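Trainee: Predicted model and sequence below, questions to follow.
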Amino acid sequence: MKAFKGITALLMLMASSVALAEGGSDRLHGKMIQANEQAMRAYAAANGKNPPQVTHYRYGMQLDVAKVISVTSNRGTCDAMPAQMTFEDSTGKLNILEYRTAGMDCRGQN
């Protein structure tokens, strides 16, 4: 009976660690990205602008940034994660640039 309880406890611990490893922070950042896009659509509507389109950053891409409206947080993890910067270009058009960035919560990690 003790062996059965031990095996059950071990299986529960393994299952919970797998559940946490299944992208808990990915879901958090996904929700953050969705919330930013929704907020920027509302911002565009309130300011009489067209809703911004998401552009994925490519190395060497030329950017025309006249005014930064919003940048998503990169806190909560030490891993590389998606982030977005919403900005107006020199013509006043809203843009969302999506890119990868390193997290800022890297205490004791190099």
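Mentor: Cool, the structure landed.

Trainee: For the rest of this, base every contact and every neighbour count on C-alpha atoms.
Mentor: OK.

Trainee: Where do the helices of this protein begin and end?
Mentor: Applying DSSP state H to the chain gives helices spanning 2-21, 24-46.

Trainee: Out of the ones you listed, which gets nearest to Asp89?
Mentor: Shortest distance between Asp89 and these, using C-alpha to C-alpha, is found for helix 24-46: 13.6 Å.

Trainee: buried set for that closest one?
Mentor: The neighbour-count check on helix 24-46 (16 or more other C-alpha atoms under 10 Å) flags 29, 32-33, 36-37, 40-41, 43-44 as buried.

Trainee: re the thing from before, how about JSON lines for the helices of the chain, with distance to Pro82 added?
Mentor: Converted to JSON lines, the helices of the chain look like this (distance: least, C-alpha to C-alpha, whole Å):
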{"stretch": "helix 2-21", "distance to Pro82": "17"}
{"stretch": "helix 24-46", "distance to Pro82": "7"}
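
Trainee: What is the neighbour count of Met61?
Mentor: 8 (other C-alpha atoms under 10 Å).

Trainee: ok, and here's another one to check against it:
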Amino acid sequence: MRIIQSLVFTLAIISPVVSHAFANDESLTRRIIQDHQEAISQYAQDNNKPLPAIVNYTYGMKLDIAKVIRVSPEMRLCKVIPQLMTYENSKGELNTLQYKVMSDCMGKN
């Protein structure tokens, strides 16, 4: 229950920042990654698991995703941005992937 409360609180804090991304793109990206890592650090601590290193996704990489723990919120910057996803594999080990996505644009119809 504490995990869910922590994640909801984190998402509530991040949502306004993400939906009104007028600040410096790089500082916002660093903040999103930092918030993601803080939430995952808490999850890892609560579940007695080591904090995973961030691994860059490469095309064709074989993934063993049993349970998605957290995906970083999307930024609206109209460009390619880094995204993080943390998941447990079939052995229960935590993994964090960083990959690139084309973000939604603000004011997009």
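Mentor: Now that the structure is in, tell me what you want to look at. Note that the structure is predicted; figures quoted are calculated from it, not measured.

Trainee: where does the TM-score land?
Mentor: Laid over one another, the chains give 0.73 as their TM-score (TM-score structural alignment, normalised by the length of the second structure), with 87 aligned residues with a C-alpha RMSD of 1.7 Å.

Trainee: just the buried residues of helix 24-46 of the first structure now: which is nearest Ala15 of the first structure?
Mentor: His29 (22.8 Å).

Trainee: what's the closest non-adjacent residue to the closest one?
Mentor: Pro82 (6.9 Å; C-alpha to C-alpha, 6 or more residues apart in numbering).

Trainee: what does Ile69 of the second structure give?
Mentor: According to C-alpha to C-alpha, 6+ apart, the nearest residue to Ile69 of the second structure is Tyr87 (4.9 Å).

Trainee: Spatially central, which residue of the first structure would that be?
Mentor: Using C-alpha atoms, centre = their mean, the residue of the first structure that lies closest to the mean C-alpha position is His29, 3.3 Å off.

Trainee: just to revisit the earlier point, contact partners for the residue nearest to Ile69 of the second structure?
Mentor: Applying C-alpha atoms under 8 Å, 6 or more residues apart in numbering, we find Tyr87 of the second structure in contact with 65-70, 94-96.

Trainee: Buried subset of those residues as a ChimeraX selection?
Mentor: This is the ChimeraX syntax for the buried subset of these, where burial follows 16+ other C-alpha under 10 Å:
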select :65,69,70,94,95,96
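
Trainee: Quick one: the strands in the second structure, in order.
Mentor: With DSSP state E, the ranges of strands along the second structure come out as 54-56, 67-71, 80-88, 94-102.

Trainee: list the helices and strands the second one packs on?
Mentor: Using 3 or more C-alpha pairs under 8 Å, 6 or more residues apart in numbering; DSSP states H and E as the contact criterion, the secondary-structure elements in contact with strand 67-71 of the second structure are helix 25-46, strand 80-88.

Trainee: Serialize the ones you listed to JSON lines and add fields for distance to Pro52 of the second structure.
Mentor: As requested, these are exported to JSON lines (distance: least, C-alpha to C-alpha, whole Å):
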{"stretch": "helix 25-46", "distance to Pro52 of the second structure": "9"}
{"stretch": "strand 80-88", "distance to Pro52 of the second structure": "8"}
